[in-house]
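1. just coords:
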């Protein structure tokens, strides 16, 4: 741009990567080019959230994917859960998988559902450059599990995120059950919640909930997030929530 004689450059965000540290902007300004920083910064920051988060923390951006009925249930009293949401919502969730570098589930989910955790998209959305996300199991996966080969991890979730970040994972999609969801939530490690909600109701107390264990004891102890996007996906709703 300097050699081309550009007089003005508009930049949404400065790259937080310490290897860069705004050097490009400084070079442009030193060459007498007018550089405006911050144009539509919020919009761009949302699009680049995984990259920005990884560069500033060294950890992947954690997306917790959830699916439930209107009354917050994920499975019936008998454990059946396939499928609460419709085809369009499930396809949309596969797009979320495709955007992620790794997918994490708990060993309990592997034993109960034996998921392959592959990306399955319509032919029109596939590319020859597509690669499958790294499959991560919190705990030990059976040797004959459909998601093999996979990376088995255990211990402190923060340490696990540090390791995944060092492996170059920018976005981690957590698809585990209620126990894994609660563990990441209570540790404050979820950066974005993506909830697919079906217009259906189990009713009663026996169906399984989004999060396991005891919840907040009083209204004042509720965790409250901020809805950043709402969309209709087929017959279901997709809510994106951040802290």
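-> Received, thanks. The shown structure was predicted, so the numbers you read here are calculated from the model rather than taken from an experiment. Numbering: from 1, shown residues only.

2. can we go C-alpha only for contacts and neighbour counts from here?
-> OK.

3. center of the protein, which residue is that?
-> residue 63 (2.0 Å; CA atoms, centre = their mean).

4. if I've got this straight, it is in a helix?
-> No: secondary structure assignment (DSSP: H, G, I helix; E, B strand; the rest coil) places residue 63 in strand, not in a helix.

5. Wait, residue 70 touches residue 195, no?
-> No: using CA atoms under 8 Å, residue 70 is not in contact with residue 195, being 11.0 Å away.

6. From residue 221, how far off is the nearest residue to residue 200 once chain neighbours are set aside?
-> Once flanking residues are discounted, residue 200 sits nearest to residue 69: 5.1 Å by CA to CA, 6 or more residues apart in numbering. Separation of residue 69 from residue 221 (CA to CA, to the nearest Å): 24 Å.

7. between the two, which one's more packed in?
-> Using other CA atoms under 10 Å as the criterion, residue 69 and residue 221 rank with residue 69 on top: 21 against 9.

8. and the comparison structure, right after this:
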């Protein structure tokens, strides 16, 4: 029992040493009808404050946060762990072919970060920047999220689903309705956070 609890507490550590790459969590915020955002690129919050507070705890669990250039440009996110207890802030990786960035973007402030134009996601997972990292959390748009899924580089998928519907003008998170079944994801937990639903799925 104690051994099982120890492995659960240190699951990222054990995974890294068994699989030679960090444990990868993908987090998305989805509308009720499975959209990421509307086609106009609106940055209005989809999910509730309760869900956004829960995301802070999720970030605090991970060693690294990874995102793409469009997310930084369009949303100007901080992507740090804003929690009420001491925490080592996650390092950050920005995947982008853009070489020069304005360091006034929130993403870069007070952060240990790396910008890479590497397109081979498996190589990124084995990069020297991640050598000491046991876990990585991907917070990105549909294109990058689906690239991770297609490359089988997702161990846990966390979906915060709101009651808001965006409609036909919205951008789908996934290519089709059964994509998660296709990649072998199973629901591990499913519960409400405020008005939203938090669903945790794991691969296999």
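-> Looks like it arrived, so ask away. Being a predicted model, the structure only gives us computed values, none of them experimental.

9. Tell me how they score on TM after superposing.
-> For this chain pair, the superposition-based TM-score is 0.86 by TM-score structural alignment, normalised by the length of the second structure; 195 aligned residues with a CA RMSD of 2.3 Å.

10. what do we get in the second structure for the residue nearest to the centre of the first structure?
-> Matched by TM-score structural alignment, residue 63 of the first structure corresponds to residue 25 in the second structure.

11. Was I right to think its match contacts residue 158?
-> Yes: because the distance of 7.3 Å satisfies CA under 8 Å, residue 25 of the second structure is recorded as touching residue 158.

12. measure residue 222 of the first structure to residue 216 of the first structure for me?
-> From residue 222 of the first structure to residue 216 of the first structure the distance is 6 Å (CA to CA).

13. what about the strands in the second structure?
-> For the second structure, strands defined by DSSP state E occupy the ranges 23-30, 35-38, 64-68, 91-95, 113-116, 135-138, 156-161, 170-172, 185-193, 196-203.

14. From what I see, the residue nearest to residue 200 of the first structure and residue 84 are in contact.
-> Yes: applying CA under 8 Å as the test, residue 69 of the first structure and residue 84 come out as touching, 6.9 Å apart.

15. what touches both of the two?
-> Common neighbours of residue 69 of the first structure and residue 84, using CA atoms under 8 Å, 6 or more residues apart in numbering, are 198, 200.

16. Give the burial count for whichever residue in the second structure pairs up with residue 102 of the first structure, as a bare number.
-> Using TM-score structural alignment as the criterion, residue 102 of the first structure maps onto residue 64 of the second structure. If you count neighbours by other CA under 10 Å, residue 64 of the second structure ends up with 25.

17. so what's residue 64 of the second structure up against?
-> Going by CA under 8 Å, 6+ apart, the list of residues near residue 64 of the second structure reads 90, 91, 92, 93, 133, 135, 136, 137.

18. any idea which of these is closest to residue 107 of the second structure?
-> The closest of these to residue 107 of the second structure turns out to be residue 92 (CA to CA; 8.1 Å).

19. Name the residues that touch the longest helix anywhere in the second structure?
-> When the second structure is parsed with DSSP state H, its longest helix is helix 49-61. Helix 49-61 of the second structure has contacts (CA under 8 Å, 6+ apart) with 65, 79-83, 87-90, 137, 160, 193-194, 196, 198.

20. again, only this time at 7 Å
-> With contact meaning CA atoms under 7 Å, 6 or more residues apart in numbering, helix 49-61 of the second structure is reached by 80, 81, 82, 83, 87, 89, 160, 193, 194.

21. which one in the first structure is aligned with the first one?
-> Residue 80 of the second structure maps onto residue 118 of the first structure when the alignment is built from TM-score structural alignment.

22. what's the closest non-adjacent residue to that match?
-> Distances taken as CA to CA, 6+ apart place residue 132 nearest to residue 118 of the first structure, at 6.5 Å, with adjacent residues excluded.

23. Check the spacing between the aligned residue in the second structure for that neighbour and residue 5 of the second structure real quick.
-> In the second structure, residue 132 of the first structure lines up with residue 89, judged by TM-score structural alignment. Distance, residue 89 of the second structure to residue 5 of the second structure, by CA to CA: 25 Å.

24. who has more neighbours, the two?
-> A side-by-side neighbour count of residue 89 of the second structure and residue 5, using other CA under 10 Å, places residue 89 first with 20 against 10.

25. OK, contacts around that one?
-> Applying CA under 7 Å, 6+ apart, the residues near residue 89 of the second structure are 60, 80, 81.
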